[in-house]
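1. predicted model and sequence below, questions to follow.
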Amino acid sequence: MRASERVRVRVRARVRECERVRAQERAQESERQRVSARASQCGRDTSESARESESKNVQERERESARERVCEQEREQASERVRERERERERERQRARESASAREQERAQESERQRVSARARERARAQERVRERERERESERMQERARERV
């Protein structure tokens, strides 16, 4: 399993845990409301109970809000880690492209050097042929002069 998949699994597990806790809190609140309703029906003084219940509700909402902020932070951190890994992979791909481009450029330069070298060798051979023909002509002229003297 890849690292990003493991992070997603952990994030989903945290989200499920947050949702489970919220559901449990809603069930507890429901139970408190049922108890409060029964107390009202029994003629019990509910104003104190209502104040306590409201105070508990406020505290519970604050705790739920804090838990939600923690869950949101964890999701954001996981997302940032995924984004950072993607940026690192992109940097790796860029380095690979640059490396391939440099290798291709080196191959092209080497090929050009070989072509230049081959042309230089061919020019040298051509010049040598010209000099050889010149020597042959000079030799023929000298032989011709020698024959003319005789």
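-> Cool, got the structure.

2. only C-alpha atoms from now on, for both contacts and neighbour counts.
-> Noted.

3. packing partners of the one helix or strand Gln73 maps to?
-> In the assignment (DSSP states H and E), Gln73 maps to helix 46-149. Under the contact criterion of 3 or more CA pairs under 8 Å, 6 or more residues apart in numbering; DSSP states H and E, helix 46-149 touches helix 3-41.

4. the helix it packs on to helix 46-149, inter-axis angle?
-> Taking axes from the mean of the first three to the mean of the last three CA atoms, to 10 degrees, helix 3-41 and helix 46-149 form an angle of 170 degrees between their directions.

5. helix 3-41 - contacts with which helices or strands?
-> If you count contacts as 3+ CA pairs under 8 Å, 6+ apart, helix 3-41 packs onto helix 46-149.

6. put this next to the first one:
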Amino acid sequence: MTTHSLSGREREKDEEEEERRRRRDEEEEEEEGEEEEEEEEEEEEEEKEREGRGEVEGKGEEGEGRNREEKEEEEEDEEEGK
């Protein structure tokens, strides 16, 4: 059946359905974008927290000293193991 053979009401229903689908798709895309943005923000926050605790090498006020100590301990352990 072609668009030409549809009655005016049927054509209107099809257009309304298409519009609903389009809006739903747009809303889903927007939600996905917001979720991705939230995840990125959470990851950045977690990294900042790790930096503050010295879990990220060479970052954080106290973390730098702790990482250096941990490296030295690891090197000593490796030397003792040889």
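-> Looks like it arrived, so ask away. The structure presented is a predicted model; accordingly, all values stated were derived computationally and were not measured.

7. how close does Leu6 of structure 2 sit to Arg20 of structure 2?
-> For Leu6 of structure 2, the distance to Arg20 of structure 2 equals 20 Å [CA to CA, to the nearest Å].

8. for Gly8 of structure 2, that is, sorry about that
-> Counting by CA to CA, the gap from Gly8 of structure 2 to Arg20 of structure 2 is 18 Å.

9. aligned counterpart of Ala3 of structure 1 in structure 2, please.
-> Matched by TM-score structural alignment, Ala3 of structure 1 corresponds to no residue in structure 2.

10. and Ala3 of structure 1, how many neighbours?
-> 11 (other CA atoms under 10 Å).

11. and for Glu31 of structure 1?
-> Neighbours around Glu31 of structure 1, by other CA under 10 Å: 12.

12. go on, Ser65 of structure 1?
-> 13.

13. swap in Arg129 of structure 1?
-> Neighbour count for Arg129 of structure 1, taken as other CA under 10 Å: 12.

14. and the gap between it and Gln143 of structure 1?
-> 21 Å.

15. for stretch 50-62 of structure 2, how far is the first residue from the last?
-> First-to-last residue span, stretch 50-62 of structure 2, CA to CA: 11 Å.

16. same check on stretch 47-63 of structure 2?
-> 13 Å.

17. aligned to Glu44 of structure 2, what sits in structure 1?
-> Under TM-score structural alignment, Glu44 of structure 2 pairs with Arg129 in structure 1.
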